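**Student:** With the sequence up front, the predicted model follows.
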Amino acid sequence: MKRTVIPILLSVVTALASCSKMLDVPSHSAVATNTLSAADVEAFLTGIYNRVQNAPGAESYISFDIVGGNLINSGATSDGGLNSFISGVLRPENGQMSAAWNGYYASLYQINNLLESVASLPASNRATEIAAIAHFFRGYLYYNLVTRWGGVPVLEKNTNQKLPRNSEAEVWAFIEKELQLAMDGAPAYAAGQYYRVSSVAAKALMARVKLAQGKKAEAATLAEEVIGSGLFALDAFEKIFRAQANNEVIFAFKNLTIESSINVSTLFYTYAHTVKGSYVYRPTQETMDMFTAGDTRTAISVETFQNLRVINKYPSGQSGTDPLVIVRLAEMYLISAEARGLQGLARLNELRAFRGLGPVSPASEAAYLDAVLLERRKELLGEGFRWYDLVRHNRTGDIGLQPREKKYPLPMNELALNKQLEQNDLY
């Protein structure tokens, strides 16, 4: 069974080209998940890590940098075409829209199968842990879906029905439910084991989810609990983004070359560079200018090579892959700082001091928020945060985005396949 059942499940999911096509496939793809042994379920869980990591594609990890003003197409002669570039990406027919949508839902299909498989096993601590890890990933997938498209179909079980979109509020509530299950049942964090889902990773992701909804007090409390847990500490960028053992990462995909097609670095480096790449995107000059010589993040964040601007956080080029950091301690500092307003200034300055910068002392809440968002932009560059930071603070106009570009367009092929779906306004 170990040699036949799991590959069948994985190959079926791989073949699913879209959410709507997926829903046409009979539940379980004719494989009886209640026949899986505990060992099979463990193998299935490994497949979940792999699928969630790979299915949405490399650009999904930096999508909010692409449309958030941090990046522009490498062939642009100036940054003046930034708005046209972003509008070109945010189109229903753009492949990035369908790749991410299909990838997230294909991963969800596999997670739902795993949850059904675990439910058929005898009760045990490990069965509870595996289910909780699956709930973490389901919450993570739906966070990515709701922040891009707003309300989307919520699938707690696989179905062959064409489903309409749930409301945005319903999706957020579902994410919170999933992450609470993960917080309650996932394994405890073991030192250095940040490539495995843990209960504290679920708590950290919940802090992000609370902040995204404007639940500031809850977000700050959760972030402070993660900071105060003693499990993590701020660490050097050269460790975090060079696959070295570090104390800062809370959860990441290891993203080994043997298992992964996610090679973000090829999007950033030229073929002439030592590591070689396709040079699809380059940082804008404004992005380059955020960093100063005293900032210890500078060299690992951006680089100039043969007069060309480069994002330097993913250094493997065509020779390998880099870890994909999903959540780390610096974000918790920034969540706590933002959620508490000026009362969180100490956390902001603590992070800045660790990164080699002096303190700031904003005179108003508005000036303080500006300082926090700038620090988020510098700290989290190339990690997929910028656009949604603008969206949740109603600042997309700061980079000249159109009103409709506060959400992604639903992919054109999904609308054609599922008539129950409605496009986001103005697309």
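**Tutor:** The structure has been received and is ready for your questions. Numbers count the residues shown, from 1 in each chain.
**Student:** alpha carbons only for contacts and neighbour counts from here, please
**Tutor:** Noted.
**Student:** For the stretch 301-427 of the chain, just list every one of the strands.
**Tutor:** Using DSSP state E, counting those that start in this stretch, the strands of the stretch 301-427 of the chain run over 302-305, 308-311, 324-328.
**Student:** what about the helices in the stretch 301-427 of the chain?
**Tutor:** 329-339, 345-354, 365-379, 386-392, 412-417 (DSSP state H, counting those that start in this stretch).
**Student:** List the buried residues for the last one?
**Tutor:** I take that to be helix 412-417. 412, 414 (16 or more other CA atoms under 10 Å).
**Student:** In addition, the following structure is provided for comparison:
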Amino acid sequence: MMNKSINNRFKTSALKLLLPCMVLLAGLGGCEKMLDVDSSRVVGEKNMWNTLEDSRAAIMGTYGLVRAALVDHNAHWLYGDVRAGEFTAPTRQDLRAIISHDLTASYPSIEAISNWRRWYAVINSANVFLERIHEVRENDLRYTENNMTVDIAQIRFLRAFAYFYMVRIWGDVPLIISSYDGRFEDKPRENQAKVLAWAEEEMLAAAADLPYKYSDGDEQQQGDYYNEAESRWNGALARKLSAYAVLAHLAAWQGNYPDAAIYSKFVIDNYPRGENDYISTGHLTDANGFFYDKRYNQLFGFAFVWAHVDGSFTGHIEELTLAEPVVNKRIPDIYLPKDSIIAIFNEAGDERFSLDTLGSPVSERYFTNYNGRYPIFSKIKCIMGGVNDPTFRFFSSALVFTRLEDVTLLRAEALAVLGERQGAIEMLNAIRTRRGLDPYNEDVNGDLLHAIFRERQRELMGEGHRWYDLVRYNRIRPSHPVIAPLIAENGHIWPIAQTLLSQNKELTQNEYWK
């Protein structure tokens, strides 16, 4: 039974969750079509773009739309973790279809995440912002030139991120860089190479104007950002290192490893050293640790801040992975079988998961109920804002797109591909030694590139990276019996939702899924 204060807090949070949905629905209902997307404007234009408060509402609204696009139907984890096929779905047929790459199966969840409408809501919101924000500068003297420059940089980055994210899922997508009112015109898909080249240019331009930190004396962001202290913005907004971290991912996805090495080096070299650089294993997996709240070392992420009465039943990895004895759910939606756990975590002393000499888990940091029928992947477990009441399932973990450990291993990958072996080993060992493992030894750990991807699998499990890692690895070394042929036939990208094809006659289905 929840106590009265928690119950009241839950009711308040539930109402808060409903209100943005009501506003968004109202804002999305007035126009006929833009691909399949209506206008993402959430405030009447007559009363918008006049004050400093309007600019803040608009930029925060765009961040909110990005978060919604990522977490709706748990999309980020279905794309990135479930499709990789390493988790097992004991009961949900839709998840089994994704695992088996049956992406045209008739399930509401698959149809929903085959539809890019939420991402084009992000893009239209960004386009409107860029077209109208100068009006705030003209109408409100409190809105400084520097404030506008930083705001524009964030919006350009978020729009470019949206395109990068969509390209990884659907390949070619329409490139729209201006807003539309009334009846939207249909747009064909642009070649993904063109879209990614544009996104890279936008991110680089944004990075030039983004600060390292907000409200902290950075010369590129002067004063208190929107009159709030540093603690308000730490980990909440895209900053210079966020842009370069995503640029490293974009370059690696293109197979452009020279640039991936450059971008990742910039992040590593400019990340302030101290207690919050590389994360300890305990902090990474603790219920009140890295994934709880917003944090500076979440290089680019989207928080559900409990202190702001934020959280939800859905839109979190916990909804898919947690079950008894962690929460009151009999069977998890997905779990990792014991033989897979042993195969992945196959080195003694691994602080994330390892077995003692008697074959029992040394800790429950990554997995709870290891010897039960369903080992529970519990690395991320932010329940009830840190209360961790197993009788209820209300989550507040952050979705973290990238962090320093991810970028370090991405740099190791880039250097290994480029033949810079010693540098790659140094980057790999930066993570291995912090997780209780011995330094890399080829005789023990095998091929270097394979060892790097194996370390990414262990370190980043449950964070939405695995499918994209498998695609990159099999582009370099085609070896997986299912994924390598899919890549060869462009079956690694998703089909476009039928509703989109019906609404926009300029669109064509991805060839593999016709």
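**Tutor:** Arrived safely. Treat the numbers as computed from the prediction; the structure is a model and nothing was measured.
**Student:** what's the spacing between the counterpart of residue 95 of structure 1 in structure 2 and residue 66 of structure 2?
**Tutor:** Counting by TM-score structural alignment, residue 95 of structure 1 corresponds to residue 109 in structure 2. In this view, residue 109 of structure 2 and residue 66 of structure 2 are 19 Å apart by CA to CA, to the nearest Å.
**Student:** Could you save the strands of the stretch 301-427 of structure 1 as CSV and add columns showing mean neighbour count?
**Tutor:** Shown next, in CSV, are the strands of the stretch 301-427 of structure 1 (neighbours: other CA atoms under 10 Å):
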stretch, mean neighbour count
strand 302-305, 16
strand 308-311, 22
strand 324-328, 21
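**Student:** Distance to residue 366 of structure 1 added to these, as TSV?
**Tutor:** TSV is the format used below for the strands of the stretch 301-427 of structure 1 (distance: least, CA to CA, whole Å):
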stretch	distance to residue 366 of structure 1
strand 302-305	28
strand 308-311	30
strand 324-328	26
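**Student:** To residue 139 of structure 1, which of those lies closest?
**Tutor:** Across the strands of the stretch 301-427 of structure 1, residue 139 of structure 1 has its closest neighbour in strand 324-328 (12.9 Å, CA to CA).
**Student:** In structure 2, what range does that closest one match?
**Tutor:** If you align by TM-score structural alignment, strand 324-328 of structure 1 falls on residues 399-403 of structure 2.
**Student:** starting at the chain centroid, how far to that stretch?
**Tutor:** Centre-to-centre, stretch 399-403 of structure 2 and its host chain are 5 Å apart (CA atoms, centre = their mean, to the nearest Å).
**Student:** one step back: out of residue 109 and residue 66 of structure 2, which sits in the more crowded spot?
**Tutor:** residue 66 (22 against 16; other CA atoms under 10 Å).
**Student:** Quick one: map that one onto structure 1.
**Tutor:** Using TM-score structural alignment, the equivalent of residue 66 of structure 2 in structure 1 is residue 52.
**Student:** Now do that match against residue 398 of structure 1, distance only.
**Tutor:** As for residue 52 of structure 1, its distance to residue 398 of structure 1 is 33 Å (criterion: CA to CA).
**Student:** Span of stretch 63-82 of structure 1 from start to end?
**Tutor:** Separation of the first and last residues of stretch 63-82 of structure 1 by CA to CA is 15 Å.
**Student:** Can you list the buried residues in that stretch?
**Tutor:** Across stretch 63-82 of structure 1, burial judged by 16+ other CA under 10 Å covers 63-74, 79, 82.
**Student:** Can you flag which of those belong to strands?
**Tutor:** Secondary structure defined by DSSP state E assigns 71-73 of the buried residues of stretch 63-82 of structure 1 to strands.
**Student:** Which of the residues you listed sits closest to residue 374 of structure 1?
**Tutor:** Proximity of these to residue 374 of structure 1 (CA to CA) peaks at residue 71, which lies at 15.7 Å.
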